[in-house]
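*Asks:* here is a sequence together with a model predicted from it:
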Amino acid sequence: MTTDRRTEIVLPGVVTPDGLQIRMSPIPTPGTGQVVIRMEATGVSFAEQQMRRGRYYDQPPFPFVPGYDLVGVVQAAGPGTDPVLLGQRVAALTKVGGWASHVVVEAADVVPVPAGLDPAAAETVVVNGITAWQMLHRKARVRAGQTVLVHGANGGVGTTLAQLARLAGAQVIGTASPRHHDRLRELGITPIDYHADVPAAVRKIAPGGVDAVFDHLGARSVSDSWRLLAPGGTLVAYGSASTRDDTGSKQLPVLRILARVWTWNALPNGRRGYFYNIWAGRPLAKQRFRARLRDDLGQVLEAMAQGHLSAQIAARFPLARAADALRLAESGTVTGKVILTP
């Protein structure tokens, strides 16, 4: 890779993974308040899997460069930025644009990465870590001694969420394919086969219900999750993975979840439901959003730096093999996050 050119992976439309395109362009110059990050690691999240199908509820028009987050070194800083940022390793949440060798972001949006932390390891907990931390502590407010259910505990968010819940002193029940159960047990998670009768299996472990459920599946699973809550429990829905391959409106599955949550919250039953959106509140309270991002992600990265949180890296691919990385991530056969490197 030449030092004066940028490599980007372009999603041109609704395509198979092999339809991703590689584009070369000059490395951009940062504007006022911006920095250029030389990417060291980015990742494949569920969002990109939805985006290539045109199913992510607020994705930009095609063509665009996907990539929800990244870790890298600040290579250039524009006017109005702190020069101390130059040469620093930082993490950034981008939603799109991360699948590139060099990425322009607002300097106010970067979060320092602790010294000595491997970039790929840090990358596993950027969008996954901020999502897990905020759902666990800002929504469900999980405490020591409680029992929680994590759907898809082998996935990128799931493995991070389960570890953070264990770190908080909670018992964790996690759904996954049997091929992942041994790994989940190593992380202190009680595994359940997601093909089985999940509500019945959970009831055997927690007859009185669970204190929190984290559900990325949507559709019928959200109703099952709500019924599994103990008195005073909290449901946090954060996606609709079960409708990934559906056709029709991409907003409708989310709207249906929101309607259910609003209806349940209107009932005097002592339980609460949320639909978590990582970007909620940013348009109206950008500074508050940035402060929470820095604080929450900073705590997750520090937990990893101290050895309390282990990186779950499913595989590493060079950026040029983004199609292979996406294909593997979509296969459902891996534990953790698929990483792309320069």
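*Replies:* Structure's in. What do you need?
*Asks:* make it CA atoms for all contacts and neighbour counts henceforth
*Replies:* Fine.
*Asks:* helices of the stretch 101-250 of the chain, start to end?
*Replies:* Taking DSSP state H, counting those that start in this stretch as the criterion, the stretch 101-250 of the chain carries its helices at 119-123, 127-133, 156-167, 181-186, 198-205, 220-227.
*Asks:* okay, pairing it with this:
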Amino acid sequence: MHTYGAIRYYQFGNPADVLQLVYRRIPKPDAGEVLVRMTARPINPSDLIPIRGAYSHRIPLPSIPGYEGVGIIEAIGPSVDPSLLGKRVLPLRSEGTWQERLIASAELVIPVPNDLNDEIASQLYINPVTAWVICTEALRLYPGDFMVVNAGGSSIGRIFAQLSVILGYRLIAITRSSSHTQELLSLGASHVIDTSKPNMPSVREAVLTITEGRGAAAAIDSVGGAEGEELAYSTCTGGTLISIGLLSGIPVHWGEVSRASQTAVQLFWLRNWVREASVGKWHETFGQLIDWVQQNRLRLSGISQRYELAQVKQAVFAAETPARQGKVLLVDACNLTKQ
């Protein structure tokens, strides 16, 4: 019997405690499906937060984590174009990617150009698509508008900085370390507020100073808690705050904050956009992002460490190490030699 390895969790909790390596029988793709052999998957906060139970109401157990990754099509189902065999693709909108093989819809896989390596290709979904959709569809920022983001040194923070150059808005990035300042400025941020500096004014005061008292037109909160609340008070009257994450693990009572700050608060869930996007829109979005990556107008995170699936506990620990620089990848054993 031919089997493959997959990471599963049967209960919610600390990822290093609840993740298990199991073996499953290799499936055959049905009509319109392809079987993809995975080669690389990044570990994102959005992969780990659900494992801890933050969205337990909508995640059935047992579950396989992983929202993005890249692989090679090694089998096709009936009615699928044979030319797809052997193609490198992003097998998205399917079962979790933290497994050696998975079944995906043939019409939804995203072909990967030869000049994009697995390290870059595997990161093309969660952060780039989220940032692009927020800027162009949710906010519709005008050139010259100020947008402020916290967790500015994160992967998505760096993407917002680069999109500011492409789209023309002005980015104020908030960080908790001076180590990110020069990189963010070089990527396109107009200003960086380093809250670790002694005697720093509040974020609100700093943003008002930069914007000559007006406040930012928009804010992006990835943190929640007190930092998320403070961000709402940094926008102009009638401004918009979009919540995209909860890195602090502390939820915000956004209704109360919205009324007090006179800021319109929106919760952004990429899955909602994905559910409504047509197949054409899906491919068009990735086509645009891939073009910018190929033109070097959009640079994604470097890789700090690589682990096999069987080393998932070590990989998760490494991914959550505060001093880490770059992404942690779960890869095939043969790819470990590329460090």
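*Replies:* Nice, thanks for sending it over. Since the model is a prediction, treat every value here as computed from it, not as a measurement.
*Asks:* just to revisit the earlier point, out of the helices of the stretch 101-250 of the first structure, nearest to His308 of the first structure?
*Replies:* helix 156-167 (7.4 Å; C-alpha to C-alpha).
*Asks:* which strands and helices sit next to that closest one?
*Replies:* If you count contacts as 3 or more C-alpha pairs under 8 Å, 6 or more residues apart in numbering; DSSP states H and E, helix 156-167 of the first structure packs onto helix 127-133, strand 147-150, strand 171-176.
*Asks:* would you turn the helices of the stretch 101-250 of the first structure into a markdown table with mean neighbour count?
*Replies:* A markdown table is the format used below for the helices of the stretch 101-250 of the first structure (neighbours: other C-alpha atoms under 10 Å):
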| stretch | mean neighbour count |
| --- | --- |
| helix 119-123 | 24 |
| helix 127-133 | 24 |
| helix 156-167 | 25 |
| helix 181-186 | 16 |
| helix 198-205 | 15 |
| helix 220-227 | 18 |
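*Asks:* please name the residues that touch Ala311 of the first structure.
*Replies:* Taking C-alpha atoms under 8 Å, 6 or more residues apart in numbering as the definition of contact, the neighbours of Ala311 of the first structure are 121-122, 124-125, 304, 336.
*Asks:* try it again with 10 Å
*Replies:* The contact partners of Ala311 of the first structure, by C-alpha atoms under 10 Å, 6 or more residues apart in numbering, come to 118, 120-125, 156, 159-160, 304, 336-337.
*Asks:* so what does it match up with in the second structure?
*Replies:* Using TM-score structural alignment to pair residues, one finds that Ala311 of the first structure aligns to Leu300 in the second structure.
*Asks:* host element of that match?
*Replies:* Counting by DSSP states H and E, there is no helix or strand that carries Leu300 of the second structure.
*Asks:* tell me the spacing between it and Ile76 of the second structure.
*Replies:* Relative to Ile76 of the second structure, Leu300 of the second structure is positioned 31 Å away (C-alpha to C-alpha, to the nearest Å).
*Asks:* now Ser243 of the second structure: how far from Trp254 of the second structure?
*Replies:* Ser243 of the second structure sits at a distance of 9 Å from Trp254 of the second structure (criterion: C-alpha to C-alpha).
*Asks:* list the residues that contact both of the two?
*Replies:* Taking C-alpha under 10 Å, 6+ apart as the contact rule, Ser243 of the second structure and Trp254 both touch 224, 228, 265-267.
*Asks:* okay if I get these as CSV plus distance to Trp98 of the second structure?
*Replies:* CSV is the format used below for those (distance: C-alpha to C-alpha, whole Å):
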residue, distance to Trp98 of the second structure
Gly224, 27
Gly228, 31
Val265, 33
Gln266, 30
Leu267, 27
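*Asks:* which one in the second structure is aligned with Arg294 of the first structure?
*Replies:* Across the alignment, which pairs residues by TM-score structural alignment, Arg294 of the first structure is matched by His283 of the second structure.
*Asks:* which neighbouring elements make contact with the host helix or strand of its match?
*Replies:* Assigned by DSSP H and E, His283 of the second structure belongs to helix 279-294. Under the contact definition 3 or more C-alpha pairs under 10 Å, 6 or more residues apart in numbering; DSSP states H and E, helix 279-294 of the second structure sits against strand 110-111, helix 118-121, helix 126-133, helix 270-276.
*Asks:* looking at those, which is closest to Leu84 of the second structure?
*Replies:* When these are compared by C-alpha to C-alpha, strand 110-111 sits nearest Leu84 of the second structure, at 9.0 Å.
*Asks:* what residues in the first structure pair up with the helix or strand hosting Leu21 of the second structure?
*Replies:* Using DSSP H and E, Leu21 of the second structure sits in strand 19-25. Using TM-score structural alignment, strand 19-25 of the second structure lines up with residues 20-26 of the first structure.
*Asks:* cool, thanks, talk later.
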